[in-house]
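A.B. asks: Below are the sequence and a predicted model; questions follow.
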Amino acid sequence: MTGMTGGFIEALLGARRPVIMELKRQDATGRDLFGGRSVERIVAEYEDAGAPCLSVVTGHWFGGTRGLLHEVVRATQLPVLQKDFITRRSQLEQAGEDGVSAVLLTAALLPRSTLGNLVEHSVRLGLTPFVEVTTEAETLRVPRGEDCVIAVNNKDIATRERGTANLGRSSELLPALQRTGTSCPVSAGGIEHPDVAAQLVREGFAGVLIGTGLLRTNSLSDWLDDFDRAHPARS
């Protein structure tokens, strides 16, 4: 399977609505998020809503599989991020074959040398490293910031992301993210409300990644209309 490599950062930076819209089958407690909807229907809803790029959780904590990733890649031409615990080069090569544009690298799980090697290999493969951090120390270990999306995870993997999100973490870490040279700082995890998402964009984040909040909303269009009203529009 081949797909779009590259373009993830450009798509997000050029978006009128800088929301990375995520597909994941379950939340952190195992509750179903698809509600009987097909992958194709959710992808179509996201595309109709102007999603610049999509995220797909393939990690088993959230009911993810590579099959889910394949369904999404077949259903869209948008850049796709694969979210899983990637620790080896072979996983990056598999992601490229599966047609993704960006790959999640979790700084908390990776020693400095391993993180550096995976970032370098991602770039060589034409994949955007989407590096997730939770502390300033982790942020300082990210190499080639100018080639990466650097994302603050507002939740903690130590608790399998079951705890309450610390949305203040994003605001606190934004200056450190900006010092890496990334053009694309992102806030991710636990963002439920459109006014919170808009506030993060106003603070200086290039985008927000939202899964559960969008999958659970009664009206995606209403959620995004509220977001539009609360954040400065991009031309």
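C.D. replies: Everything's here; your move.

A.B. asks: okay, CA-based contacts and neighbour counts for the rest of this
C.D. replies: Will do.

A.B. asks: Tell me the spacing between the residue nearest the centre of the chain and Leu125.
C.D. replies: With distances taken as Cα atoms, centre = their mean, the residue of the chain nearest its centroid is Leu209 (4.9 Å). Using Cα to Cα, to the nearest Å, one gets 23 Å for the distance from Leu209 to Leu125.

A.B. asks: Leu104 now?
C.D. replies: Relative to Leu125, Leu104 is positioned 14 Å away (Cα to Cα).

A.B. asks: Got another one to weigh against that:
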Amino acid sequence: MSNKFGLQYPSHIFPTKLILQIELGILDWRMEGLISLKSSPGTSLRSFPSFNQPPNSFARRFSMDLPLRRSSFPAIRAQQPGTISPKEEEEEDALKVKEWEVGMFQNEVAASQGIRIRRRPPTGPPLHYVGPFEFRLQNDGNTPRNILEEIVWHKDTEVSQMKERKPLATLKKFIENAPPTRDFVGALKAAHSRTGLPGLIAEVKKASPSRGILREDFDPVEIARAYEKGGAACLSVLTDEKFFKGSFENLEAIRNAGVQCPLLCKEFVIDAWQIYYARIKGADAILLIAAVLPDLDIRYMVKICKMLGLAALVEVHDEREMDRVLGIEGIELIGINNRNLETFEVDISNTKKLLEGERGQLICQKDIIVVGESGLFTPGHVGYVQEAGVKAVLVGESIVKQSDPGKGITGLFGRDISL
């Protein structure tokens, strides 16, 4: 994204910055608020009550004044391509240092909430920077620790590039003319009421990192139509290209083909820009993964979803993530993924474990729909998670691999659930 001075900002600073701004009642995505915050002596992010007590040592480092002044920006604004002076280059390096430290702060906040997935490789600050993290970063290593972290690191780079090609201002213009969203939550409730079984979110999915190619003759529109005919309440469309062989074009094609099922954009969201992009491509809902996103990001992104008319399916994997999400207001859908996204091992008893006791009671009190995800292949599996308390299931592999996905749905539930 470019600010009004023409500078490019990497995607990783947005979630924390945006949350700060919306809590101030500002829906402007520019960098100015962050610059003001950091350039004001004695100001710290800890002054914002919604921050979940970041580590004191880092909070002090974050609030330190760095050598970047608002008065330096007119010179940067006036520069012409190919005429960057040494002073302007130094000022731009200072801004990059500031951005890098914001990214490090975000990682530390995430770690304090039990999030083990690092948002980007710890490659360190820009060249010529000597700071308090230099020695530690040289010893951290830049190899992803698991497949989810590898996906997130790649997504960070991918989204940065996409934002340069399609700035937010451009997306907002398209949204003004986009068709209205369909009721994703309402469709799941209606399906559950009609069949007495969990509402089905059928996944349009060509491949996965753990299983490879699931279907060679992959036609997303034909698969979507077969799902709809077979009784699916909603559809989930993979949009990640590198790891799942999906695309936003698939999402758009299904929407434009006249499929009436509401569509979930199954994406690894790290930046609110992706939510806007999903909206213009035809999404009615979007996935938010608690293993990747800190509480503040989830809270802000849920607000963005509501503003755009989208449902937010917030996915959890363990007790801590469930407790975090249950503490956030406005959550309507929680997905329990039985697949450990770090090891990719599957255990459907995870659903029952996360819905026992006080957590299950709180979910009922809040009228949250729980979606069972991963490892569901038979009527017995569906019955097991339904008894645990789910009212919807998200299923891909066990039905997309069938020559007739509609018949795959019948096999999954043990009976015909089509209209």
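C.D. replies: Yep, it's here. The structure displayed is predicted, hence computed values, not measured ones.

A.B. asks: care to give me the TM-score?
C.D. replies: Between these two chains, after superposing, the TM-score reads 0.87 (TM-score structural alignment, normalised by the length of structure 1); 229 aligned residues with a Cα RMSD of 2.4 Å.

A.B. asks: returning to that earlier point: Leu104 and Leu125 of structure 1 - which one has more neighbours?
C.D. replies: When neighbours are counted by other Cα atoms under 10 Å, Leu104 of structure 1 and Leu125 differ, and Leu104 comes out ahead with 23 against 16.

A.B. asks: list the contacts for the aligned residue in structure 2 for the more buried one?
C.D. replies: The pairwise alignment with structure 2 assigns Leu104 of structure 1 to Leu287, based on TM-score structural alignment. Shown in contact with Leu287 of structure 2 (Cα atoms under 8 Å, 6 or more residues apart in numbering): 264-269, 312-315.

A.B. asks: What of Gly246 of structure 2?
C.D. replies: Gly246 of structure 2 makes contact with 205-207, 237-240, according to Cα under 8 Å, 6+ apart.

A.B. asks: Which elements pack onto the lengthiest helix in structure 2?
C.D. replies: In structure 2, taking DSSP state H as the definition, the longest helix is helix 86-112. In this structure, helix 86-112 of structure 2 makes packing contacts with helix 56-62, judged by 3 or more Cα pairs under 8 Å, 6 or more residues apart in numbering; DSSP states H and E.

A.B. asks: In structure 1, what stretch matches the helix it packs on?
C.D. replies: When helix 56-62 of structure 2 is aligned against structure 1 using TM-score structural alignment, it corresponds to no residues at all.

A.B. asks: Return the set of buried residues in that helix.
C.D. replies: Taking 16 or more other Cα atoms under 10 Å as the neighbour-count basis, helix 56-62 of structure 2 is seen to contain the buried residues 59, 62.

A.B. asks: Beyond that helix, next helix or strand please.
C.D. replies: For helix 56-62 of structure 2, the following helix or strand on the C-terminal side (DSSP states H and E) is helix 73-78.

A.B. asks: Which stretch of structure 1 lines up against that next one?
C.D. replies: Counting by TM-score structural alignment, helix 73-78 of structure 2 falls onto no part of structure 1.

A.B. asks: Can you tell me the SS state at Lys189 of structure 2?
C.D. replies: Secondary structure, DSSP: H, G, I helix; E, B strand; the rest coil: Lys189 of structure 2 is helix.

A.B. asks: Excluding chain neighbours, give the residue nearest to whatever residue of structure 1 lines up with it in space.
C.D. replies: Lys189 of structure 2 is assigned Leu13 in structure 1 as its aligned equivalent, the criterion being TM-score structural alignment. Nearest residue to Leu13 of structure 1 in three dimensions, chain neighbours excluded: Ala206, at 6.4 Å (Cα to Cα, 6 or more residues apart in numbering).

A.B. asks: quick revisit: from Ala75 of structure 1, how far out is the match of Lys189 of structure 2?
C.D. replies: Counting by Cα to Cα, the gap from Leu13 of structure 1 to Ala75 of structure 1 is 23 Å.

A.B. asks: coming back round to it: now for the residue nearest to the centre of structure 1: what does it line up with in structure 2?
C.D. replies: Residue-level alignment of Leu209 of structure 1 against structure 2, with TM-score structural alignment as criterion, gives Leu394.
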